[in-house]
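A.B. asks: one predicted model, sequence on top.
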Amino acid sequence: MPMRLLLSGFAAGLLAVPTFHQLAIWALYNAGLVMNPPFSMRPVEPFGLPRLLWISFWGGVWGMLVALILLARPRLSTMVAAVTVGLLGAATISMTLAPALRGLPMPILDPSRWWRPFLVNGIWGFGTGLILATLRGRMR
């Protein structure tokens, strides 16, 4: 059961990127609130993978973290765990470590930019929670 939950967490996080995360970016991009377009297939370092695949992979890794939390706290709501990981984990890393590794300025230094990562990663967490809850329902 734990391995199935971990794989389901990975699948949920991976699928939530194109369906929730990128659709949120699409809406923000079309509203003129973000500069980078969604569904980018531009290669990213270090492996030259298309950006959408790269961030989908990391969405899956974050989904596995949600699954690990649920294994440790089985009574915790799937939605609460997923949204919390999106808001606190993924958003914080996207504002600090990710840009630092790429040599880019960190949005954490500019409070007027904080809302974007929290909104987009919170929506990713919501999507991950919905997908994972559905998969967990089928696992039982």
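C.D. replies: Alright, I've got the coordinates.
A.B. asks: for the rest of this, base every contact and every neighbour count on C-alpha atoms.
C.D. replies: OK.
A.B. asks: what about the helices in the protein?
C.D. replies: Secondary structure of the chain, counting by DSSP state H: helices at 2-16, 22-30, 51-72, 78-84, 91-95, 97-102, 115-139.
A.B. asks: the first one: which residues count as buried?
C.D. replies: Burial within helix 2-16, assessed by neighbour count using 16 or more other CA atoms under 10 Å, is assigned to 5-16.
A.B. asks: what do you get for the longest one?
C.D. replies: Of all the residues in helix 115-139, those buried under the rule 16+ other CA under 10 Å are 116-133, 135.
A.B. asks: and for the shortest one?
C.D. replies: By neighbour count on 16+ other CA under 10 Å, the buried set for helix 91-95 is 91-92, 94-95.
A.B. asks: for comparison:
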Amino acid sequence: MIWLKAFVAGFLSTLIFHQGLFALLHLGGMTPVPAYNMTPVPPLGVPSVVSISFFGGLWAMALWLVVGRLPSARYWLGHIVLGALAPTAVAMLLVFPLKGLDVSAQTWIGGFLLNGAWGLGVAVIMRILGGTRPATGSY
């Protein structure tokens, strides 16, 4: 059940925190494209924002595995820092080059900001969903 909660937290965090910050950055003229992109993406033709939210859910499961048990301040900081670093590195070093997209200092900084906000969102939503791990036990 905890993994479903983590997936839901990542999915929702993408829609609320990641895309919310993206919308604010767009309104401030810092990004050329708006948030909540509804353009269909292959192979299933789902809207881009649904696709990125799905992957946000998968990333959240990995994030929870690594930092979900950390106590107090390290819980929050771990979600923000690892949430900012890991997805951004994969996007900039793997996904962008595969899609032929430019990688620049601006895209790295934007990735760190958006994914850090996403990581914070995962932490918040997991707390709301009651996502806690028992001190002992296996999954």
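C.D. replies: Great, that's in hand. Note that the coordinates shown come from a computational prediction; the quantities given were computed from them, not determined experimentally.
A.B. asks: please state their TM-score.
C.D. replies: Overlay of the two chains. TM-score (TM-score structural alignment, normalised by the length of the second structure): 0.84; 132 aligned residues with a CA RMSD of 2.0 Å.
A.B. asks: returning to what we had before: which of the buried residues of helix 2-16 of the first structure sits closest to Leu33 of the first structure?
C.D. replies: Among these, Ala16 lies closest to Leu33 of the first structure (CA to CA), at 21.2 Å.
A.B. asks: contacts only, for the closest one.
C.D. replies: By CA atoms under 8 Å, 6 or more residues apart in numbering, the contact set of Ala16 of the first structure is 56, 59, 124-125, 127-128, 131.
A.B. asks: count the neighbours of the residue mapped onto Ala98 of the first structure from the second structure for me.
C.D. replies: Under the alignment (TM-score structural alignment), Ala98 of the first structure maps onto Val95 of the second structure. For Val95 of the second structure, the neighbour count with other CA atoms under 10 Å is 13.
A.B. asks: how close does Val95 of the second structure sit to Gly121 of the second structure?
C.D. replies: 23 Å (CA to CA, to the nearest Å).
A.B. asks: hang on, the earlier thing: I'd like the buried residues of helix 2-16 of the first structure laid out as CSV, including distance to Leu87 of the first structure.
C.D. replies: Shown next, in CSV, are the buried residues of helix 2-16 of the first structure (distance: CA to CA, whole Å):
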residue, distance to Leu87 of the first structure
Leu5, 21
Leu6, 20
Leu7, 22
Ser8, 20
Gly9, 17
Phe10, 18
Ala11, 19
Ala12, 16
Gly13, 14
Leu14, 17
Leu15, 18
Ala16, 14
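A.B. asks: just give me the match in the first structure for Leu77 of the second structure.
C.D. replies: For Leu77 of the second structure, the aligned position in the first structure is Val80, judged by TM-score structural alignment.
A.B. asks: mind listing what its match touches?
C.D. replies: Val80 of the first structure makes contact with Gly129 under the criterion CA under 8 Å, 6+ apart.
A.B. asks: what do you get for the one 5 residues further on?
C.D. replies: Contact criterion CA under 8 Å, 6+ apart gives 62, 65-66, 125 as the residues in contact with Val85 of the first structure.
A.B. asks: so what corresponds to Ala24 of the first structure in the second structure?
C.D. replies: Ala24 of the first structure maps onto Leu21 in the second structure, by TM-score structural alignment.
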